[in-house]
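>>> predicted coordinates and the sequence they were generated for:
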Amino acid sequence: MSTTFQLDTSTSRANPTPRPRKRLTVPKIRDHKKDGLTKEPLVMLTAYTARQAQLLDEHCDLLLVGDSLGQVIYGLDSTLPVTLDMMIAHGAAVVRGSYHAVVVVDMPFGAYEASKEQAFEAASKIMSDTGCAAVKLEGGEAMAETITFLTNRGIPVMAHVGLTPQAVNVLGGYAARGRSQEEHEKILRDAKSVQDAGAFAVVAEGVVEPIAISMTKSLKIPVIGIGASAECDGQVLVTEDMLGMFERVPRFVKRYEDMASVISKAAATYAEEVRTRAFPGEDQTYQPKT
């Protein structure tokens, strides 16, 4: 038994609670794919807060603290303005709220591209300040040397190829990648490069399905798809997209709930009860003792 911090939902406070710490490990995620095959796909969702992590943890193999928090949490236009401090704050919260899943934290734009030494400084700070198990970075062949440098120094790396949101200005938008033969071949080279560099898994985002299938069949490490193929070794979605928190639903997202309507309805009911003085009632107020 060891102690982790679990949220007491009756007080909204994080209290130390004895729990069996049977957290999955990076080697177990990597070895989930045996002889090039994955029997049961890996489940990965994004998480940004302790409570969200607590709710998702038992259902997921991996929790990704994605730089998508820039748009989802902070209302930014892209992931580019996300800072290292933002990633660390949310990463630490997700680690505190979970005890089972492998927590992976995105490295933000500008924190790793300049040099492998810069990448190590940022990655080591993320891991030491959050307690996460791994970092994720975008890029293929261009980042291979950095991935090797990090993994040789004890930092597990999940790679990310295909549509790489941090390179949106170079790519010219968020359209699916790999429609040309040249781009198709480059994505597969990128995937092979990050595997050979030491990445324990790779996210394939927004690629045409034949690329995702070919990548999954050819790589020894797990390929986690988002806008890719059901034949990948696992899947990841932004949780808020999956829960229907936004009006726009990307093509690659299946909306499993309409939480935006649930929240709006609850807020409307609350507002009405406040304005009519129906809330708070006797059950929500303190009366003198008799």
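Right, received. Where do you want to start? Remember, predicted model here, so these are calculated numbers, not experimental data.

>>> contacts, neighbours, all on C-alpha from now
Noted.

>>> can you pull the buried residues of whichever strand or helix holds A123?
Assessed by DSSP states H and E, A123 sits inside helix 116-130. Residues 116, 119-120, 122-124, 126-127, 130 are the ones in helix 116-130 that count as buried (16 or more other CA atoms under 10 Å).

>>> show me what that helix is packed against.
Judged by 3 or more CA pairs under 8 Å, 6 or more residues apart in numbering; DSSP states H and E, helix 116-130 is in contact with helix 84-96, strand 134-138, helix 144-151.

>>> okay, pairing it with this:
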Amino acid sequence: MASWKFPGFLIFFTLFSCSFSYTFTITNNCAYTIWPGTLAGSASPRLSTTGFRLDSGQSVKLTTVPGWSGRIWGRTGCKFDTMGIGNCETGDCGGKLECDGNGAAAPTSLFEITLGAGNGQDFYDVSMVDGYNLPILALPKGVYGGACNATGCMTDINLGCPTELQVLGGNGYQVGGVVGCRSACEAFKLDKYCCSGEFANPNTCQPSYYSTIFKKACPRAYSYAFDDGTSTFTCKASEYAIVFCPNSNGNQKPNPAPASPPPPMRRPHPKGHVVPSSSNIVLLPFPVPMLLLVVSLSFSFIVERPWPVI
């Protein structure tokens, strides 16, 4: 009997390990509809959806497996026909409902992650280097092997975006018609803001006037390309909650924030992990209590090691 139990246990353990999955729970806590988009890294497969509508108060679960790398963001002011063709005021990805391998047009708030494979840790951040369009919170859940940090930008920068960085929209869902705040790189096209040319390394590319203002508003988010030390986090978790407009109650706008523009372009997201498959999408009622969000962001801040340089 014993000779059969041991191999059986090994088979069960192997199947369990191979079937382990990660979950992204994407929630729209804004007072208006958004259209999340997803983009997988070059070595990762696409998720089961690359773009979809998410009404106020709704949540969607997307699953994948260890090693997946990519980005998730929210689009606003979108209009699509029955074929899924159209455009968005912010975060547009090739004029389609399904982004289908296209990235987000700036300015857009980005959640970026590389999931660990084997015993490896997950690396994740929220970046405003490509500009800002929505408040966003990223919260690890199902954590094991130690404490993890929530990150994001809960301030509504659109309400205090400097005039020279403002993107105006026509749908009237934002105060003053400001639907996005451009990065200094996009607005001024200067190497010192874009960390390019002679400024293409962390020694010469330093925080700018604009990135410093932005960093004060969102201290855990990337404010310029080499802002790794205070903006990249590691964790071992089975789920990541990504909440748009976390401070909103679903029918009111967040309080105005001090002027705080987003910054220049950052270096590419880490690559190198291979993922065998992706999975499905499930609509859920909004499940994240606001108390949890507030308590989560009160965790003690831990400076993590930076992304590996590729």
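Here it is on my side, so go on. Predicted model only: the values in this text are computed from it and were never measured.

>>> what's the TM between chain one and chain two?
TM-score for the superposed chains, counting by TM-score structural alignment, normalised by the length of structure 1: 0.25, backed by 118 aligned residues with a CA RMSD of 6.2 Å.

>>> redo the helices and strands packed on helix 116-130 of structure 1 as JSON lines? Include mean neighbour count and distance to A266 of structure 1.
Below are these laid out as JSON lines (neighbours: other CA atoms under 10 Å; distance: least, CA to CA, whole Å):
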{"stretch": "helix 84-96", "mean neighbour count": "22", "distance to A266 of structure 1": "26"}
{"stretch": "strand 134-138", "mean neighbour count": "25", "distance to A266 of structure 1": "37"}
{"stretch": "helix 144-151", "mean neighbour count": "22", "distance to A266 of structure 1": "46"}
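
>>> closest one to G225 of structure 1 among these?
Closest to G225 of structure 1 of these, according to CA to CA: strand 134-138, at 14.2 Å.

>>> what helices or strands is that closest one leaning on?
Here strand 134-138 of structure 1 touches strand 102-106, helix 116-130, strand 157-162, going by 3+ CA pairs under 8 Å, 6+ apart.

>>> out of these, the one nearest V168 of structure 1 is which?
Among those, strand 157-162 sits nearest to V168 of structure 1 (CA to CA), with 11.3 Å.

>>> tell me the angle of that closest one relative to strand 134-138?
20 degrees (axes from the mean of the first three to the mean of the last three CA atoms, to 10 degrees).

>>> now the angle from strand 157-162 of structure 1 to strand 102-106?
Using the same axes, to 10 degrees: strand 157-162 of structure 1 against strand 102-106 is 60 degrees.

>>> beyond strand 157-162 of structure 1, next helix or strand please.
helix 168-171.

>>> right, and the helix or strand after that following helix?
Proceeding N to C from helix 168-171 of structure 1, the next assigned helix or strand is helix 181-197, under DSSP H and E.

>>> biggest helix in structure 2, by residue count?
For structure 2, the helix with the greatest residue count under DSSP state H is helix 2-18.

>>> which elements pack onto it?
Counting by 3+ CA pairs under 8 Å, 6+ apart, helix 2-18 of structure 2 packs on no helix or strand.

>>> now do the buried residues in it.
Buried residues in helix 2-18 of structure 2, counting neighbours by 16+ other CA under 10 Å, are absent.

>>> helices or strands next to the helix or strand following that helix in the packing?
Per DSSP H and E, the first helix or strand lying C-terminal to helix 2-18 of structure 2 is strand 22-28. For strand 22-28 of structure 2, the packing partners by 3+ CA pairs under 8 Å, 6+ apart come out as strand 58-64, strand 237-244.

>>> ranking those strands by burial, who's on top?
Among those, strand 237-244 has the highest mean neighbour count (mean count of other CA atoms under 10 Å), at a mean of 22.

>>> next structured bit after it?
strand 278-285.

>>> now do the buried residues in that next one.
In strand 278-285 of structure 2, counting by 16+ other CA under 10 Å, buried: S278.
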